[in-house]
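Participant: Below: sequence and its predicted model.
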Amino acid sequence: MQKLGSLPNSPLEAIDQLKTEMDQPVWENRLLDLMKLAANNDKNVWAMIYQIIREADSGRLSWGYHKVLLSGMVYLLAYVGDSKSYRVLVNYVKSLDRTIPIGAMELISDLLPTFPELDIRELFSIASNTDELKSAFGVLALCKLNMENRLSEEEKSSLKTFLTEYKNLKYYLNDTIELTLEQLNETDSSDMLSELDGIML
């Protein structure tokens, strides 16, 4: 197994090293090490994480060329799982001004339910964004949360109303939306049956 050396203290130099490691056998161990350091609030690691987000925002790091590195950072933030990590991830999505693959959005929205601190209203706000990219993320995240049964009855009702009229011409979300609406309708039906059972009893 390749020996894991220390990363440079400079965020940019550390990122350069990660770029060379991301397709190497050492990457998995590197990521695990970074996860532990980030969870322990290591200042250098967090400085690097913030720099990676800035690099991704600017396009210097792209999902096309640096998918392993960027997805690794998403997993890292989910592993840490605190409010700071949540904000980094959500703010990244909110500041997006360039197209990213649907797979990248699905990865982020899939991992979102692992965070204890979720701002559902904020996700509805993102889903309502006129920017189709940000909107798609909000929709995917809400659909995932519904699947995970993390929404209140009121939130489910709001999601059903929202999805019924939702259109996104840039990202194909029809299958996800149809599945979610089916689940929401099934929930409505089972609730109605429960109420009827209660009345009959």
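Facilitator: Received, thanks.
Participant: For the rest of this, base every contact and every neighbour count on C-alpha atoms.
Facilitator: OK.
Participant: roughly how far is stretch 84-92 from the heart of the chain?
Facilitator: 9 Å (Cα atoms, centre = their mean, to the nearest Å).
Participant: which parts of that stretch are buried?
Facilitator: For stretch 84-92, burial by neighbour count (16 or more other Cα atoms under 10 Å) applies to 85-86, 88-90.
Participant: okay, now the one to match up with it:
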Amino acid sequence: MQKLGSLPTSPSEAIDLLKSEMDQPVWESRLLDLMKLAADGDKNTWTMIYQIIREADSGRLSWGYHKSLLSGMVYLLSYVGDSKSYRVLLNYVKSLDRAIPIGAMELISDLLPTFAELDIRELFTIASNVDELKSAFGILALCKLNMENRLSDDEKEKLKDFLSTYKNYKYYLTDTIEITLEQLNETDASDMLSELDGIFQ
């Protein structure tokens, strides 16, 4: 794997260099280096990460043109996996005011379960948001957590009630919702059989 030089200390210059590297063979090496630096708490790396998130938030960096860079940052935050990384990622979602591809939302929601400090109540709040983009993210994240059996019985029941009347006219989530409801109903049926077995034993 190619050994890379250090990034410029200026966040904007560093981002410009990353944009030039993100579709090149060196990108994997660069991203791995950044992951290690971020995990070690390197100040310049974190300053650059915050700047990347700000530029993604403002639209200067877009998922359409800078997919490798932005998805790389999501993987980086997941790799670090601490509370700071979790808040950076979730705050990005909560502050979104422009559409991003469903694939980007799926990537973020797929990686959320890797964070130890997952706040499921907060995800329900996001899912209830009137903004269909933010709401879709919350739904995807909760459905993913259900699939991985990371929800309590009460949370599963709450999700089932929520999904049974949920509508999103901007993002097509019907298949995801139907699969999740099937899983939740199967869980209910399994629990009922277990209770019956207990009664008749």
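Facilitator: Received, thanks. Just so it is clear, the model here is predicted, and its values are computed rather than measured.
Participant: coming back round to it: how about the buried residues of stretch 84-92 of structure 1 in TSV, adding distance to Lys19 of structure 1?
Facilitator: Formatted as TSV, the entries for these read as follows, by distance: Cα to Cα, whole Å:
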residue	distance to Lys19 of structure 1
Ser85	22
Tyr86	24
Val88	21
Leu89	20
Val90	24
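Participant: so what's the residue nearest to the spatial centre of structure 1 closest to, chain neighbours aside?
Facilitator: Taking Cα atoms, centre = their mean, the centroid of structure 1 lies closest to Ile108, which sits 2.1 Å from it. In this structure, Ile108 of structure 1 finds its nearest non-sequential neighbour in Val74, 6.7 Å apart by Cα to Cα, 6 or more residues apart in numbering.
Participant: if I pick the counterpart of the one you found in structure 2, what's in contact with it?
Facilitator: Alignment of Val74 of structure 1 against structure 2 is given by TM-score structural alignment, with Val74 as its counterpart. Shown here is Val74 of structure 2, whose contacts under the criterion Cα atoms under 8 Å, 6 or more residues apart in numbering are 89, 107-108.
Participant: hmm, who's touching stretch 13-22 of structure 2?
Facilitator: Applying Cα under 8 Å, 6+ apart, the contact partners of stretch 13-22 of structure 2 are 7-8, 27, 48, 52, 66, 68-69.
Participant: Can you tell me which of these is nearest Ala189 of structure 2?
Facilitator: For Ala189 of structure 2, the nearest member of the contacts of stretch 13-22 of structure 2 is Ser68. The distance, counting by Cα to Cα, is 42.8 Å.
Participant: how many neighbours does that closest one have?
Facilitator: Residue crowding around Ser68 of structure 2 was assessed by other Cα atoms under 10 Å; the count is 18.
Participant: Only the buried residues of the host helix or strand of Asp197 of structure 1, if you could.
Facilitator: Element membership of Asp197 of structure 1 [criterion: DSSP states H and E] is helix 174-200. Buried residues in helix 174-200 of structure 1, counted by 16+ other Cα under 10 Å: 177, 180-181, 183-184.
Participant: ok, so of those, who is nearest Thr161 of structure 1?
Facilitator: Distance ranking of the buried residues of helix 174-200 of structure 1 against Thr161 of structure 1, using Cα to Cα, places Leu181 first at 9.4 Å.
Participant: Name the nearest residue to Leu34 of structure 2, ignoring sequence neighbours.
Facilitator: Thr45 (7.0 Å).
Participant: Oops, could you answer that again for Tyr75 of structure 1 instead?
Facilitator: Nearest residue to Tyr75 of structure 1 in three dimensions, chain neighbours excluded: Leu111, at 7.7 Å (Cα to Cα, 6+ apart).
Participant: separation between that neighbour and Ile120 of structure 1?
Facilitator: In this structure, Leu111 of structure 1 lies at 15 Å from Ile120 of structure 1, with Cα to Cα, to the nearest Å as the measure.
Participant: Equivalent analysis for Lys43 of structure 1, please.
Facilitator: 30 Å.
Participant: more neighbours, those two?
Facilitator: Ile120 (17 against 12).
Participant: show me what contacts that one?
Facilitator: By Cα under 8 Å, 6+ apart, Ile120 of structure 1 lies in contact with Leu142.
Participant: Check the alignment and tell me where Lys144 of structure 2 lands in structure 1.
Facilitator: Matched across to structure 1, Lys144 of structure 2 falls on Lys144, judged by TM-score structural alignment.
Participant: quick one: what helix or strand has that match in it?
Facilitator: Using DSSP H and E, Lys144 of structure 1 sits within helix 132-147.
Participant: Against which helices or strands is that helix packed?
Facilitator: Helix 132-147 of structure 1 is packed against helix 83-94, helix 102-111, helix 120-127, helix 174-200, with contacts defined by 3 or more Cα pairs under 8 Å, 6 or more residues apart in numbering; DSSP states H and E.
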